[in-house]
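**Q** following is a predicted model, sequence given first.
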Amino acid sequence: MMMKPNTVLWAVGLVMSSQAMAQSNVSLYGSLDLGLLSISNTSSGVGYLPKASSPGGGSVQLKDGGIGNSNWGLKGEEDLGGGLKALFQLQGNLKANSGESGGPNSSGGTSVFNQMATVGLGGEFGDIRIGRQVSPLYYALASSDARGARYFGSALTALVGLNSASGLYLGNNSNPAFGTIYNDNAVVYNAPTWNNLSLSAAYAFGNTPGSQQANSQQTLAALYSANGLKLSAFYYNGYGNSAPAAAVLLGSAAKAEAAGFTANANTNRLASLGGMYTRGAYTVSASWMGARNPVQLNHLVGGADSLDLWSVGAAWRVAPLANLSAGYYRIKDNTHAGNTSTQFALGLDYFLSRRTTLYVEAAQVNNKGANMNTSPVYASPVAANKSVSAWMAGLRHSF
């Protein structure tokens, strides 16, 4: 029987891909995370902009991402000989409740691989990767948070609150007001671990014609891990940010105030120190983050150019398959006296298997000040100067 042309092409492609995979190690992986979310305060405004926010009332919804957003990816390596390896990784969010690709971390539009698209080389020297990738500061952030920098009530949601307090944060993660979770156009070097110390450095090109500095970002991060103790530190510096784009949405007065945010202006700096210690079933953590606008333009449309974030946390392995964690996060506005945001979160994870987790979590946030609109839920903006309570129960499965 004669095979159809499409069948022949499919068969040839299968053989070729099988041969390619035989020469290298390629893995398909991902996670699906869905839960029922109840939140008392939502924003009917634009993104995370405090001055464009307005109370939208409470909401009960099926939400993607109680621990982390659903995602999928491909990663692999090829042995090049002499201890040298070629590396690649592609990873993107998907909305499990609708099946759409992309998510809140998309660099623009609906990006398929909005989290990572990297290629690199690894060996005894460590590894160097180029492309869009997770910023080294995120790993430092997560290593000093008993809540694990998850998408509900954690150091990550507090970092988003830190950015929204600037008054000009649209929700992007490539060059926001303070720090970044993801870097476009980045070169990242991870040094080999030495005496339990890991160092990483990143440089993100601004890709701006006529200026090497414009819209560029630099990050240094250090992690120490030994005998249950983890210590972390990072320093982030950036030029240009989303302020002008945000100002367009806030009217002519805001445009004038944001005029100083040129692509070459050093308007984005974030530093952190943190630690976490685990002994037996118990874990404690603490951290500090300082967010600054180095050029002090005071063009923040009612927001702040100097903020501090302090956090403490604890976790207890109440049973072999159950972990209880709590975190307290406080943002202080150094520009406007009395403007603060406090967030308390509590959660229980039950491990059905190594890959499947049931979770239930709750959080309370008190926002005080016209530029304070911290949300306990990642990618769920709330109205400014309003308290927020939320709970979520869900299931996460990784493959």
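**A** Now that the structure is in, tell me what you want to look at. Numbering: from 1, shown residues only.
**Q** contacts and neighbour counts: CA atoms only from here.
**A** OK.
**Q** what strand or helix carries residue 257?
**A** helix 252-257 (DSSP states H and E).
**Q** how about that helix: buried residues?
**A** 254-255, 257 (16 or more other C-alpha atoms under 10 Å).
**Q** can you lay out the residues you listed as a markdown table showing distance to residue 15?
**A** A markdown table is the format used below for these (distance: C-alpha to C-alpha, whole Å):
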| residue | distance to residue 15 |
| --- | --- |
| 254 | 59 |
| 255 | 57 |
| 257 | 60 |
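**Q** which one of those residues is nearest residue 68?
**A** Each of the buried residues of helix 252-257 was scored against residue 68 by C-alpha to C-alpha, and residue 254 proved nearest at 34.0 Å.
**Q** got a list of what that closest one touches?
**A** By C-alpha atoms under 8 Å, 6 or more residues apart in numbering, residue 254 lies in contact with 247-248, 301.
**Q** now residue 347: closest residue in space that isn't a chain neighbour?
**A** By the measure of C-alpha to C-alpha, 6 or more residues apart in numbering, the closest residue to residue 347 outside its immediate chain neighbours is residue 361, 3.9 Å from it.
**Q** hang on, I meant residue 156
**A** Nearest in space to residue 156, with sequence neighbours left out and distances taken as C-alpha to C-alpha, 6+ apart, is residue 149 at 4.8 Å.
**Q** got another one to weigh against that:
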Amino acid sequence: MKRMLIVFAAAMPIATLANAQGSVTLYGLIDEGFEAISNATTSGGAPGGRQFRLDATSGLNSSRWGLKGREDLGGGLAALFQLENGFELNNGRLGQGGALFGRQAFVGIESKQLGTVTLGRQYDSVIDYVGKLEFGDSNVGTGHSAHPADLDNFNNSRRTNNAVKYTSNDYGGLTFGGMYSLGGVAGSVARNQIFSLGSGYRSGPITLGVAYLQARNPATSLFGSNPSDTPTSNGLTGTPVLSGYAGASAYNVIGAGALYTLGDAIIGANYSNVRFSGIPALGKTSAVFNDFEANLQYHFSPRLLGGIAYNYLHSSHVSNSVGGANYSQLSAGMDYTVSRRTDLYAALQYQTANGHDSTGAVAVASIAGVSPSSNRQQTVGRVGLRHRF
């Protein structure tokens, strides 16, 4: 009996050490706001006039909770995982089309010498390296500040399933990475596949990012990545900015952005080129979008941050009656930090449209996160509260 006690006592420090080398963290964020929307349309397409609502999905952040963990394996290696759930605070529904961990779900290995490899549902390189430079991803820009229809995915509207991802270590401010998603279609390696590459650089006041993303059969692979998505009801078909191009065989994004900190001010700009190619309904032609954004943020005090951004989106003419629309959007916001975990904010977006959209109809304003306008103008105002835990 005495020997057993000695062995047990000797083993206790080892067990404690092994436990200390691993950790699991529960975290989350709740963002709720009151919104007023002009010129909203009903689900049937009829003009609905003004709309007032509570919304927990298009604030400074969308509401979520998650678990992430890391275990030291020795030799400079560590195992890690992250499971992140999105939800609608006002009705308790799951976000991302009903996915339990629809925001992120992955497991991987990290090396201090070689970088990190992860597998699962993840963010693409456009989100990782350029999206964070968009005004809509700042601490004063809401989800409505995203580029129209978030067509370039800078605002993280879509995730990638079945993905293998590599992220480098930081080399003097330089980082890079790539991702490949297997389509999983028997007899066709290319069908439904997604891949992306990107790089970022940060040194002193300068932050830079560039990335490329390609998705084959995007209505199914990328825009149709949530459980409730179907070929006729997904991120492509829900907005006239893009719905006419839902049958495209490929979707390509080239994005670049920069931020420069000058005293209390942060000056930024970003650009994206988006191409939908091989559109069957339009004779296998391509539709091209060019999006430009300039933004400014300013710290009026340690607690008060304000910002403004202008975004211009131009779509190419695909035929005499389809395409050629232009969308101009002005976004502004203010954020006041109440405590380390809580802040109050207000935001406003105004958008105008002209030309003809992807469906061949006269273009209407279509601010991200709300139903399209009943005419060429639309305004969204929001006041909200964000709390982290």
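**A** Received it, and whenever you're ready, just let me know what you need. In this text the structure is predicted, and so the values were computed from the model without any measurement.
**Q** fetch the TM-score of the aligned pair.
**A** Comparing the chains after superposition, counting by TM-score structural alignment, normalised by the length of the second structure, produces a TM-score of 0.80; 343 aligned residues with a C-alpha RMSD of 3.0 Å.
**Q** before we move on, back to that, of the contacts of residue 254 of the first structure, closest to residue 212 of the first structure?
**A** Comparing the contacts of residue 254 of the first structure against residue 212 of the first structure with C-alpha to C-alpha places residue 247 closest, at 24.7 Å.
**Q** mind checking which helix or strand the closest one is in?
**A** helix 243-248.
**Q** so what corresponds to residue 202 of the second structure in the first structure?
**A** Counting by TM-score structural alignment, residue 202 of the second structure corresponds to residue 225 in the first structure.
**Q** next, count neighbours for that match.
**A** Burial measure for residue 225 of the first structure: 18 neighbouring residues, criterion other C-alpha atoms under 10 Å.
**Q** average distance between the helix or strand where it lies and the second structure?
**A** Here residue 225 of the first structure is covered by strand 217-226, with elements defined by DSSP H and E. On superposition with the second structure, the average gap between strand 217-226 of the first structure and its aligned counterparts reaches 0.7 Å (mean C-alpha distance after the TM-score superposition for the first structure).
**Q** now that strand: buried residues?
**A** Here strand 217-226 of the first structure shows 217-225 as buried, counting by 16+ other C-alpha under 10 Å.
**Q** just want the most central residue of the second structure.
**A** Taking C-alpha atoms, centre = their mean, the centroid of the second structure lies closest to residue 156, which sits 0.9 Å from it.
**Q** does that one sit in a helix, a strand or a coil?
**A** In the three-state summary, residue 156 of the second structure is assigned as coil, counting by DSSP: H, G, I helix; E, B strand; the rest coil.
**Q** and what about the closest residue in space to it that isn't next to it in sequence, helix, strand or coil?
**A** Nearest residue to residue 156 of the second structure, sequence neighbours excluded (C-alpha to C-alpha, 6+ apart): residue 127, at 6.0 Å. Local secondary structure at residue 127 of the second structure is given as helix here, using three-state DSSP.
**Q** in the first structure, what sits opposite residue 127 of the second structure in the alignment?
**A** Taking TM-score structural alignment, the alignment pairs residue 127 of the second structure with residue 138 from the first structure.
**Q** how near is its match to residue 92 of the first structure?
**A** When distances are taken as C-alpha to C-alpha, to the nearest Å, residue 138 of the first structure and residue 92 of the first structure turn out to be 17 Å apart.
**Q** of the two, who's got more company?
**A** Just comparing residue 138 of the first structure and residue 92: by other C-alpha under 10 Å the higher neighbour count belongs to residue 92, 23 against 18.
**Q** many thanks, we can stop here.
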